[in-house]
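[1] Sequence plus the predicted model coming up.
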Amino acid sequence: MELWYLIVGLLLATFYSGLIWLYRFWFNRLKPFEPGNLSLQPPVFFSVIVPARNESEVIEACLQSILQQQYPSASYEVIVVDDFSTDDTADKVLNLAASYPQIQLLSLQNFYKDGSQLAYKKKAIELAISKSQGSWIVTTDADCIVPPLWLHHFNAMIAKENPVFIAAPVMFTNNGKFSGIFQLLDFLSLQGITAAAVSAGSHTMCNGANLAYSKQAFEKVGRFSGIDHLASGDDMLLMYKMKRAFGHRLSYLFSSQSVVLTAPMPNWKQFLHQRIRWASKASYYKDKGMLLVLWLVYLFNATLLGGLIASLFYPELFYNVLLLTGIKTFAELSFMLPVAHFFWMQKYLLYFPLMQPFHIVYTVVAGWLGKFGSYQWKSRRVQ
């Protein structure tokens, strides 16, 4: 048993490490986006959409960061869609709207009955787009802080590359908790893979906290039709629809001045529910390369976890598990170094080896429950 485990484990470790080093190579090839002279580029009118459900504590900070854009105030609007909030989120939005005419509030309860839908966020975005004036849609989340040159950089990329869809980087802040640092490092790797895949010529991931897309293209792909039965997927699954319809007219805004910041989940329970939500859409990915990568990652982590459990009965397996975990850690650190440098997060890599046991367990559990379990999100249970 020990020999067979080692052979299988080393085979998976070889493929996994090779993939991670490819990601490092691709990431290091990326050149930061240079917007050029922003004053020479005519401004696109953007409709910034912010779905919000019980976001009273953060919605004002989010909207203030949008209002502080170094972009003509007459060239963007902000549409907040209140998703059946039970707190005073709507009141805070209306207070700001009284002083800033580019802000407007829509209430989902005026169009849908609570409990009648599953994909509330998609319905919120579709509703806002139907009421929007902009030729381009920009989405972020109510718990995010956007940078001052956010819209300027989207505008410059539209002028330079003529895309229909733009993904851009997102990063967690540090809340000082062990769970927060774990989430930061895990998300750092996901953002690095997102950028590396673009460098390799393939858009495989994106995040709805920092997206822009042509409203005309959104309508052409049928909005969220075909994926509107899923609670998640307003970002990646929409991206796949755009990719099938428009080929290579997808861009990635690789700029440290375009990073949107958001807070990690406050505790392990909410973090796990978030990752289960993300994993739940994996079976709907149409990118075969992405599915192959997900299976490799899952099988390697499952092999490590299975070996760790088996070592309770066969102690000699523990050293093999330790060896394979060491290979995994070394390969991932080689990739994380340039990614952390881009996001100014190098100091958190000291925690990376300590996080490995937690990362292995959560990868296996979240992947399994994403396929066969249920999760709770924004106080709603999703099957």
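    Looks like it came in fine. Numbers count the residues shown, from 1 in each chain.
[2] switch to C-alpha atoms for all contacts and neighbour counts from now on
    Will do.
[3] okay, now residue 146: neighbour count?
    Neighbour count of residue 146, defined by other CA atoms under 10 Å: 27.
[4] Could you find the closest non-adjacent residue to it?
    Counting by CA to CA, 6 or more residues apart in numbering, residue 146 lies nearest to residue 260, which is 4.8 Å off, once chain neighbours are set aside.
[5] burial of the one you found, as a residue count?
    Using other CA under 10 Å, residue 260 has 21 neighbouring residues.
[6] Name the residues of stretch 166-178 that come out as buried.
    Buried residues in stretch 166-178, counted by 16 or more other CA atoms under 10 Å: 166-174.
[7] so of those, which ones are in strands?
    Members of the buried residues of stretch 166-178 lying in strands (criterion: DSSP state E): 166-167, 170-172.
[8] before we move on, back to that, residues in contact with the residue nearest to residue 146?
    If a contact means CA atoms under 8 Å, 6 or more residues apart in numbering, then residue 260 has 144-147, 169-171, 209-210 as its contacts.
[9] Which member of these is positioned nearest residue 307?
    residue 171 (32.7 Å; CA to CA).
[10] Enumerate every residue touching the closest one.
    Taking CA under 8 Å, 6+ apart as the test, what residue 171 contacts is 184, 187-188, 191, 259-262, 343.
[11] again, only this time at 10 Å
    144, 184-185, 187-188, 190-191, 209, 259-264, 343, 345 (CA atoms under 10 Å, 6 or more residues apart in numbering).
[12] take a look at this one as well, against the first:
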Amino acid sequence: MGIVSIVLLVILLLYVFLILQLILGFNKVKSFEVTDLTPKTAFTIVVPFRNEAKNLPTLLESISNLNYPHKMIEIILVDDFSTDNSERICIQWRMKYEHLDTTLLENLHLSYSPKKDAIGRAMPIAKHDWVVTTDADCIVNKNWLLTLDNYIQNNNPEMIVGTVMYKAKNNWFHHFQQLDLMSLQGVTIGSFGIGKPFMCNGANFAYTKKFFYEIGGFGGISDTASGDDVFLLQKAVNANPDKVHYLKNTDSIVKTKPEKDLFKLFMQRVRWAGKSTGYKSSYAKFLAVVVLLMNLSLVVGCWMLIVGCLDWKIILSVFLMKYIVDYILLYKSNSYLRKGKFFVPVASSIIYPFFSSLVGIYSLFGSFRWKGRKFSN
């Protein structure tokens, strides 16, 4: 066995071990069943936005349809210097639903991260202890807050990570993105199951103001453009892991839109991947490195196969083993998220290592565009 084959085998074994560990962790996180309790928790919903005129009406309509006492809901909309008519849409919606306690703020840029600034802008004026963040391109389930309240009453957490999935159309590009996001959700749930949570999504993230200030808010993590979610989560886990929970319930799932084209998808994933360089968790860093090496090794292996430097049986065996463990994790995620028919196209599995490797490498050295602005990781 040559040195290349040995390296491939070592990377594969590490990858398989880590993914199987996450699969076992996924099984440990039990689905939460809502009980018949009277709502007691008042929530402040914080929505940072920039140039979201196309998406805000749908989000705001879903918020107005929440199956929760409106007197226990406060909404803070933070406008990050939009250049479209987002502000006008918010004002019109606020006038239409006067009974909803809604505040519209303009963001203040105090750091390198506009989104952290937006949330930080809302925190001091939030009337309620429980703050829930979501994004302007999302749709919240009508039982979103009802499920959160029920979980809070039953489990007494200080921070709750929720699920996000795509509202996707039936085409290959959307399906590719759905599989990618499902894998991230699988890793998120699995990491909670093994007691090493490090990932979440700010589109469905809740925490108390008290806990936010206890862990220092965004202090020490404001030097990156994104990460208002994962870096805050990791600070919370370091401070008091027992108070950080994952809510596994389909009524608490928030849906968002897939990207419309490959360039926007690439920029989004570069932004997400760039967070990994700021991880404080050694487990998270190790997992990120192994995943990148696994995908990169398949890309290099394919090149070596083409030039005749590697036996096709070796690269095929590595690909099949990766496909199998990935399929199991994705199947677990799908059984929770969608509960429908499930398959992983071979074409997606072949393309993904190339896409993921390019994203991972570019995120280490390149910049990305987000909401019309340019940032560096």
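    Yep, it's here. Since the model is a prediction, treat every value here as computed from it, not as a measurement.
[13] Any idea what the TM-score comes out to?
    Here the TM-score for the pair of chains, by TM-score structural alignment, normalised by the length of structure 2, is 0.95; 374 aligned residues with a CA RMSD of 1.6 Å.
[14] helix/strand/coil for the alignment partner in structure 2 of residue 118 of structure 1?
    In structure 2, residue 118 of structure 1 lines up with residue 112, judged by TM-score structural alignment. Three-state call for residue 112 of structure 2 (DSSP: H, G, I helix; E, B strand; the rest coil): coil.
[15] Report the contact partners of residue 112 of structure 2.
    Residues near residue 112 of structure 2 by CA under 10 Å, 6+ apart: 221-226, 375-376.
[16] Please apply the same query to residue 219 of structure 2.
    Residue 219 of structure 2 makes contacts with 213, 232, 235, as judged by CA under 10 Å, 6+ apart.
[17] Run a quick neighbour tally on residue 266 of structure 1.
    Residues lying near residue 266 of structure 1 (other CA under 10 Å) number 12.
[18] oh, I was asking about residue 28 of structure 1
    15.
[19] ok, it touching residue 193?
    No: Residue 28 of structure 1 lies out of contact with residue 193 (CA atoms under 10 Å); the separation is 11.5 Å.
[20] Mutual contacts of those two, please.
    With CA under 10 Å, 6+ apart as the test, residue 28 of structure 1 and residue 193 both reach 199, 335, 339.
[21] Give the aligned range of stretch 363-373 of structure 2 in structure 1.
    Under TM-score structural alignment, the match for stretch 363-373 of structure 2 is residues 370-380.
[22] what do you get for stretch 256-275 of structure 2?
    Under TM-score structural alignment, the match for stretch 256-275 of structure 2 is residues 262-281.
[23] mind listing what's buried in that stretch?
    So stretch 262-281 of structure 1, judged by 16+ other CA under 10 Å, has buried residues 262-265, 270-281.
[24] Please apply the same query to stretch 291-302 of structure 1.
    291, 296-302.
[25] what do you get for stretch 308-324 of structure 1?
    Of the residues in stretch 308-324 of structure 1, 308, 311, 317-318, 320-321, 324 count as buried by neighbour count, 16+ other CA under 10 Å.
[26] measure that stretch end to end?
    One end of stretch 308-324 of structure 1 to the other measures 11 Å (CA to CA, to the nearest Å).
[27] where do the strands sit along structure 2?
    Here structure 2 has its strands, by DSSP E, at 43-49, 73-79, 101-106, 130-133, 138-140, 159-161, 164-166, 205-208, 244-246, 254-256, 367-370, 373-376.
[28] now for those, which one comes closest to residue 1 of structure 2?
    With CA to CA as the criterion, residue 1 of structure 2 lies closest to strand 367-370 of the strands of structure 2, at 40.0 Å.
[29] Now the closest one on structure 1. Mean distance?
    Here strand 367-370 of structure 2, set against structure 1 after superposition, deviates by a mean of 0.6 Å using mean CA distance after the TM-score superposition for structure 1.
[30] Same question for stretch 283-292 of structure 2.
    Relative to structure 1, stretch 283-292 of structure 2 is 1.1 Å off (mean CA distance after the TM-score superposition for structure 1).
[31] Excluding sequence neighbours, find me the nearest residue to residue 291 of structure 2.
    Excluding its sequence neighbours, the residue lying closest to residue 291 of structure 2 (CA to CA, 6+ apart) is residue 15, at 6.7 Å.
[32] same thing with residue 110 of structure 2?
    Using CA to CA, 6+ apart, the nearest residue to residue 110 of structure 2 is residue 117, at 6.3 Å.
[33] Need the residue closest to the centroid of structure 2.
    Geometric centre of structure 2, nearest residue: residue 201, 2.9 Å, by CA atoms, centre = their mean.
[34] gap between it and residue 299 of structure 2?
    For residue 201 of structure 2, the distance to residue 299 of structure 2 (CA to CA) stands at 29 Å.
[35] Residue 248 of structure 2: what's it in contact with?
    29-33, 151, 161-163, 189, 336-337.
[36] I'd like the strands of structure 2 as JSON lines, with distance to residue 19 of structure 2 appended.
    Below are these laid out as JSON lines (distance: least, CA to CA, whole Å):
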{"stretch": "strand 43-49", "distance to residue 19 of structure 2": "34"}
{"stretch": "strand 73-79", "distance to residue 19 of structure 2": "38"}
{"stretch": "strand 101-106", "distance to residue 19 of structure 2": "43"}
{"stretch": "strand 130-133", "distance to residue 19 of structure 2": "29"}
{"stretch": "strand 138-140", "distance to residue 19 of structure 2": "29"}
{"stretch": "strand 159-161", "distance to residue 19 of structure 2": "21"}
{"stretch": "strand 164-166", "distance to residue 19 of structure 2": "20"}
{"stretch": "strand 205-208", "distance to residue 19 of structure 2": "24"}
{"stretch": "strand 244-246", "distance to residue 19 of structure 2": "19"}
{"stretch": "strand 254-256", "distance to residue 19 of structure 2": "25"}
{"stretch": "strand 367-370", "distance to residue 19 of structure 2": "29"}
{"stretch": "strand 373-376", "distance to residue 19 of structure 2": "30"}
